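Chemist: I would like to see how this sequence folds:
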Amino acid sequence: MDFSSVISPTLAAHAPTGVLVDGRWSPAAGSSTFEVTNPATEDVLLDVADGSPEDGARALDAAAAAAAPWRRTPPRTRADVLHAVFRRIVTHTDDLAALITAEGGKPLAEARAEVAYGAEFVRWYAEQAVRHDGSVRAAPAGGGTQIVQRRPVGPSLLITPWNFPLAMATRKIAPALAAGCTVVVKPSSLAPLTTLYVAEMFRAELEARGLPAGTVNVVPTSASARLTAPLLADPRLRKLSFTGSTGVGQSLLRDAAAGVLRTSMELGGNAPFLVFEDADLDDAVQGAMAAKMRNAGQTCVAANRFLVHSSVADDFTDRLVVAFEQQVVGDGAEAGVTVGPLIDAGAVDSVEGVVADAVDRGAQVRTGGSWPRGRGHFYPPTVLAGVPRDALAVTDETFGPVAPVVTFDDDEDALALANGTEHGLVAYAYTRDVGRALVLSREIEAGMIGINRGIVSDASAPFGGVKHSGIGREGGEAGLEEYLETVYVAL
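Modeler: Prediction:
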């Protein structure tokens, strides 16, 4: 295989492809592997170890053995490890971006942005590692002292998705380590290479300092449930963090309930993008492109429903069509490409079905809507106008570059539309009315709200949703809290 267009020969030769357990890379039990392919070319990139339940058990053994010594490692030392990993990630930006593009398809510019974003989680939690706040006070009734301490939860299972293989890994690993927890990471089989490469950076820094080797363990697998079910049933595991679909998250929550595990769930979304009659339409279109088109629309925070006041709907749609038609679809490794492929053939089938359903119900395709099947999993940026409210493009999450435009007549109607879903991860709204913006911030049922901006994610801010979009938060101070227990001592 010639990696010259996607991964340098040096990187291909040195990219980890095994199971990381107790500081050592090894083949999976039985030496079984699975293929990782490039969604733009459908070429096989590398064969990766296909971890088994036995590998998962070994990884948890290592994490459990390292739990006490890592918990007792001074917070400053833990911070030093994270600072060093941050510097490694930044230094290897080009290699990491090449891996992200090769296995996930996103354009190189977006891949580099993901590296910078993911690195910020490591730096942020390096800074937070020394800030485990507690309290001491006299008991109000007298006769004693109340001490509140923070302790690490314990060994944690971190399950990451394919669409942000670096950022979702660092967003989980960094706060866990800062809190004093050891981890077992299960990356997506669709895009494990980037996560494995970052895991090697953690391994190397731990080894260089003589710190517990089992602090960070990684087990890739093509059979997730077979690996995770016995881990969730093991009483030594105390924490589960998962990013992925709501359906899978619900199943994992049921499994985690038996052990009463602490859980963090970042699940599906159906983000409304509201454009009111007083909005700056140029700004709204710019925000729409940022909110919709990153990673070809394959993000949990992608704008899924464009809810536009009827008085400006035609004007907004016309401008959005122009912006969509300026996008260049192709292999993300090629210069000038702004929209890469979808992750696999099933994703293309799903998007095609959503568009067909909308058209069958009366929607008009303003641009896009079809793409000749051939090499690679591509779908064009698509704008749908006149979309009925019961179309799948409105009721379900569309993981692809499709923008359905639905009209509303007043603020009450807009709020009812925005909240008329079981999901509540993020919402976007464009308006010049400060009073309206404040009402939206109180009334929209979402864990994150962007007012006059199309990007809300920030390592220093809490990320997460309400309703079926999840439990808990990642990022910010709240992300560290997810890995800490509160202990009260009456003295």
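
Chemist: contacts and neighbour counts: CA atoms only from here.
Modeler: Will do.

Chemist: now the helices for the stretch 151-300 of the chain?
Modeler: Counting by DSSP state H, counting those that start in this stretch, the stretch 151-300 of the chain has helices at residues 167-179, 193-208, 224-233, 246-257, 281-293.

Chemist: hey, which of those is tucked in deepest?
Modeler: For the helices of the stretch 151-300 of the chain, the largest average neighbour count (mean count of other Cα atoms under 10 Å) is found in helix 167-179, namely a mean of 28.

Chemist: please name every helix or strand in contact with it.
Modeler: With contacts taken as 3 or more Cα pairs under 8 Å, 6 or more residues apart in numbering; DSSP states H and E, helix 167-179 sits against helix 75-91, helix 108-128, strand 156-159, strand 183-186, helix 476-481.

Chemist: beyond the longest one, next helix or strand please.
Modeler: In this case it means helix 108-128. strand 135-138 (DSSP states H and E).

Chemist: quick one on the thing from earlier: export the helices of the stretch 151-300 of the chain to TSV and tack on distance to Val301?
Modeler: Below are those laid out as TSV (distance: least, Cα to Cα, whole Å):
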stretch	distance to Val301
helix 167-179	13
helix 193-208	21
helix 224-233	24
helix 246-257	14
helix 281-293	7
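
Chemist: right, so of these, which gets closest to Thr407?
Modeler: Of all the helices of the stretch 151-300 of the chain, helix 281-293 sits nearest to Thr407, with 15.0 Å by Cα to Cα.

Chemist: run through the neighbouring helices and strands of the closest one.
Modeler: strand 303-309, helix 313-325.

Chemist: and the shortest one with helix 313-325, angle?
Modeler: With axes from the mean of the first three to the mean of the last three Cα atoms, to 10 degrees applied, the angle from strand 303-309 to helix 313-325 works out at 150 degrees.

Chemist: residues touching strand 303-309, excluding its own?
Modeler: By Cα atoms under 8 Å, 6 or more residues apart in numbering, the residues outside strand 303-309 that reach it are 270-277, 288, 291-292, 316, 393-394, 397-398, 402-410, 414, 417-418, 427-428.

Chemist: now list the buried members of those residues.
Modeler: 270-277, 288, 291-292, 316, 393-394, 397-398, 402-408, 414, 417-418, 427-428 (16 or more other Cα atoms under 10 Å).

Chemist: and the residues you listed, which of them are in strands?
Modeler: 271-275, 402-408, 427-428 (DSSP state E).

Chemist: here is a second sequence; please produce its structure as well for comparison:
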Amino acid sequence: MVLDNVFTGYADPQLHAEGLFINGKWVAGDGIPVTDPSSGNTLVEVPDANIAEAMSAVDAADAAAKGWRETPPRQRSEILRSWFTLMTEHAEELALLISLENGKALTDARGEVAYAAEFFRWYAEEATRIPGEYRHTPNGAHHILVDHDPIGIALLITPWNFPAAMATRKIGPALAAGCTVILKPASETPLTAYAMARLGAEAGVPPGVVNVITTSDPGPVSSAILSDPRVRKLSFTGSTGVGRILLAEAAKTVVSCSMELGGNAPFIVMDDANLDAALNGAMVAKMRNGGEACTAANRFYVQSGIHDAFVAGLTQRMQALKLGAGYDAETQCGPMITTKAVEKIDRLVAEAKERGAQVTTGGTPQPGSGYYYPPTVIENVPTDAAIAHEEIFGPVAAIYRFDTEDEAIRMANTTEYGLAAYVYSRDITRAMRVGRGIETGMLGINRGLMSDPAAPFGGVKQSGLGREGGVTGILEFLEPKYFAVEF
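Modeler: Okay, the predicted model is just below:
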């Protein structure tokens, strides 16, 4: 593919490097290079916001807050619906833009755009269904009314792996609830966020309601925003380590926090599972976005009776995947986001091999330009290897053998994380029993993909606080207000 021939409209990186998006205007600047992981080349530079510019975004969000809060829910709904429509109309351009700055295969990027757009459609509908309560006190003498107010200005911090979906999953419910926002995307993949801002303005989002800033120094900038008493909400998706730091910052001003953090998902295959179905699910759960997903299957626990057949089948399927540039139409597995990511994956695989694990395919970084690591299967992995406890975030399937249900549950729970898990079995009762024993916020039974805008997304333990998506997602941006009424 000759990229120069497709740099038009929303696919053009230059269009989205115009400046910070504050109060409906572009504030010029540069300083942060955006790299194409498929080639290692710099696409463009985007602005590097300082604290003063970040606070001007807070000022803009504050100035717009009253008007947006008082905008009728139906009108907020129609704007979000228009945003959904525009995303759908520009889906192919947005998918190419995502592939350019993130590296993911075009098929994955197209799937992300469709998924991301659905959050605007879902919350366009939820905007008109914000709940309330009316009931009597237990003694019958008084009445209780409960309404919901927008929580206030929200700081939204999103990661690089799903630059469209992680933004819409936060912006959608925030705007539906009547909140104004400052979006800080990851500096590795900021172009999609700026493209979303353009589409939002075209959809009718008023100036100041959505502001987008990028910075190479997120710690001080985020701290400054969170220390402003006008900011009342933090919604963060990223690593558990950074999440802990942000929670400590938010505690200083008692800011409400929603945190979607790291994962270490177990994928359990019982002896009675349909082998083809389990392999199909494994490929989705492991290789979506090249394994760079918090819900990615990290640890494959396969019961002894089906273990060897599963390893052979997964090895064959992983070997068949075409590795290449994300924007190449034939690519099935694109590059990793950075050279640092490749080095981490290689370290984990090498350490497991040193401890006796065997690689059945892949296992060596791809030479040349770009940040490539091939689809890899590694079996007989010791349960105390680093790869069993660290989030891989890459196209590596580490396989472990087990014999009993209790053993599978125990192994699945030997982690500080609890975001997602998968169980495959023809016996639904058995699958449910195993699933109930796993400490996780989400469970896929005979399914390798669980993410859905209509479902609550989130984890337990060190995987986060709160939920995004579904009917509960909007509640993260609302404060209940109780009226004790005498009449």
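
Chemist: fetch the TM-score of the aligned pair.
Modeler: Superposed pair, TM-score by TM-score structural alignment, normalised by the length of the second structure: 0.97. Supporting alignment: 483 aligned residues with a Cα RMSD of 1.3 Å.

Chemist: Ser32 of the first structure: which of the ones in strands among the buried ones among the contacts of strand 303-309 of the first structure is nearest?
Modeler: Val402 (38.0 Å).

Chemist: show me what that closest one aligns to in the second structure.
Modeler: Counting by TM-score structural alignment, Val402 of the first structure lines up with Val396 in the second structure.

Chemist: cool, Val36 of the first structure as well?
Modeler: In the second structure, Val36 of the first structure lands on Val34 (TM-score structural alignment).

Chemist: centroid residue for the second structure?
Modeler: In the second structure, the residue lying closest to the centroid (Cα atoms, centre = their mean) is Met166, at 4.7 Å.

Chemist: so who does Ala15 of the first structure touch?
Modeler: 193, 196-197.

Chemist: and what of Thr221 of the first structure?
Modeler: For Thr221 of the first structure, the contacting residues are 34, 49-52, 186-189, 227, by Cα under 8 Å, 6+ apart.

Chemist: quickly note the distance from it to Val329 of the first structure.
Modeler: 31 Å (Cα to Cα, to the nearest Å).

Chemist: how near is the counterpart of Ser463 of the second structure in the first structure to Thr395 of the first structure?
Modeler: Using TM-score structural alignment, the partner of Ser463 of the second structure in the first structure is Ser469. Distance from Ser469 of the first structure to Thr395 of the first structure, counting by Cα to Cα: 14 Å.

Chemist: who's more crowded, the two?
Modeler: Ser469 (25 against 16; other Cα atoms under 10 Å).

Chemist: contacting residues around Arg453 of the first structure?
Modeler: Applying Cα under 8 Å, 6+ apart to Arg453 of the first structure gives the contacts 284, 287, 428-430.

Chemist: pick out whichever of the residues you listed sits closest to Lys106 of the first structure.
Modeler: Checking the contacts of Arg453 of the first structure one by one against Lys106 of the first structure (Cα to Cα), the nearest turns out to be Gly287, at 19.1 Å.

Chemist: picking that back up, how much space separates the match of Ser463 of the second structure from Gly424 of the first structure?
Modeler: Ser469 of the first structure is 5 Å from Gly424 of the first structure, by Cα to Cα.

Chemist: now do Val365 of the first structure
Modeler: Distance from Val365 of the first structure to Gly424 of the first structure, counting by Cα to Cα: 27 Å.

Chemist: who has more neighbours out of the two?
Modeler: Using other Cα under 10 Å, the more surrounded residue of Val365 of the first structure and Gly424 is Gly424, with 28 against 19.

Chemist: give me the number of residues near the residue lying closest to Ala60 of the second structure once chain neighbours are set aside?
Modeler: Nearest in space to Ala60 of the second structure, with sequence neighbours left out and distances taken as Cα to Cα, 6 or more residues apart in numbering, is Gly208 at 4.7 Å. The number of residues packed near Gly208 of the second structure is 25, by other Cα under 10 Å.

Chemist: per the alignment, Gly208 of the second structure pairs with which residue of the first structure?
Modeler: Structural alignment (TM-score structural alignment) places Gly208 of the second structure against Gly214 in the first structure.

Chemist: would you confirm that that match contacts Asp22?
Modeler: Yes: counting by Cα atoms under 8 Å, Gly214 of the first structure touches Asp22, with 3.9 Å between them.

Chemist: now do the shared contacts for those two.
Modeler: 59, 62-63.

Chemist: most surrounded residue in those residues?
Modeler: Going by other Cα under 10 Å, Ala63 tops those with 30 neighbours.

Chemist: if I look at it, how far off is Met168 of the first structure?
Modeler: Applying Cα to Cα to Ala63 of the first structure and Met168 of the first structure gives a distance of 20 Å.

Chemist: cool, Val185 of the first structure as well?
Modeler: Noted for Val185 of the first structure: a distance of 11 Å to Met168 of the first structure, by Cα to Cα.

Chemist: between those two, which contacts overlap?
Modeler: Joint contacts of Val185 of the first structure and Met168 (Cα under 8 Å, 6+ apart) are Thr160.

Chemist: count of neighbours near the nearest residue to Val485 of the second structure once chain neighbours are set aside?
Modeler: The shortest distance from Val485 of the second structure to any non-neighbouring residue, by Cα to Cα, 6+ apart, is to His143 (5.4 Å). Using other Cα under 10 Å, His143 of the second structure has 16 other residues around it.

Chemist: quick check: the aligned residue for His143 of the second structure in the first structure?
Modeler: Aligned partner of His143 of the second structure by TM-score structural alignment: Thr145.

Chemist: got a list of what its match touches?
Modeler: 136-139, 490-491.

Chemist: quick one: residues contacting the one in the second structure that sits across from Leu237 of the first structure in the alignment.
Modeler: Structural alignment (TM-score structural alignment) places Leu237 of the first structure against Val231 in the second structure. Listed by Cα under 8 Å, 6+ apart, the contact set of Val231 of the second structure reads 58, 152-155, 225, 255.

Chemist: which single one of those residues is nearest to Gln332 of the second structure?
Modeler: Using Cα to Cα, Leu155 is the member of these that lies nearest Gln332 of the second structure, at 34.5 Å.

Chemist: residue in the first structure matching the closest one?
Modeler: Under the alignment (TM-score structural alignment), Leu155 of the second structure pairs with Leu157 of the first structure.

Chemist: and for Ala293 of the second structure?
Modeler: Ala293 of the second structure maps onto Thr299 in the first structure, by TM-score structural alignment.
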